[in-house]
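# structure here, sequence nowhere to be found:
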């Protein structure tokens, strides 16, 4: 694994975590884990699981730890449910 690849994965995980940190630590960990689980290629996950997680932010580290242990995070995105249940055809994007 190249140094630049793992550095990119670390940066991506930390950016995802930073976007969710306003939710509070526990919810941010779950949202970060869900995002990584849903959108990262298995090879990306394998590389970050094998990496030294001390290089990650606390939220990203906890999310990666959960995923590496086999935890299946609950889906955090509710936009589809909102649209199908309440206002079909409308966006919750603002």
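Done, it's in. In this text, all values refer to a predicted model and were calculated from it rather than measured experimentally.
# switch to C-alpha atoms for all contacts and neighbour counts from now on
Fine.
# what helix or strand is the most centrally placed residue in the chain on?
Geometric centre of the chain, nearest residue: residue 32, 2.6 Å, by C-alpha atoms, centre = their mean. Per DSSP states H and E: residue 32 is located in helix 25-39.
# okay, now the one to match up with it:
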């Protein structure tokens, strides 16, 4: 995979800042989660959660962290079924 955690965190924070500036916080969180799910490929999302689990989300903005934790079931790629 070409993306390292630092790049993913930077992107997650930049996109998060855009959505966090919207007036409705609940809608902002939902739209951010949907954006990550639609625009980020599964490897990127998996790598972001690997970083979150390994470091407790070090470097991620409060908004990004909150959405990644609260809406994990929507964003994280499903594990391949056995």
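Okay, I see it. This structure is a prediction, so every number in the text was calculated from the model and none was measured.
# so how far is residue 11 of the first structure from the residue lying closest to the residue nearest to the centre of the first structure once chain neighbours are set aside?
Nearest residue to residue 32 of the first structure, sequence neighbours excluded (C-alpha to C-alpha, 6 or more residues apart in numbering): residue 17, at 5.5 Å. Here the distance between residue 17 of the first structure and residue 11 of the first structure works out to 10 Å (C-alpha to C-alpha, to the nearest Å).
# burial count for residue 18 of the first structure?
15 (other C-alpha atoms under 10 Å).
# list the contacts of it.
By C-alpha atoms under 8 Å, 6 or more residues apart in numbering, residue 18 of the first structure lies in contact with nothing.
# measure it to residue 85 of the first structure for me?
In terms of C-alpha to C-alpha, residue 18 of the first structure sits 30 Å off from residue 85 of the first structure.
# follow-up on the earlier one: after the helix holding residue 32 of the first structure comes which helix or strand?
Where DSSP H and E defines the elements, the next helix or strand beyond helix 25-39 of the first structure is helix 42-50.
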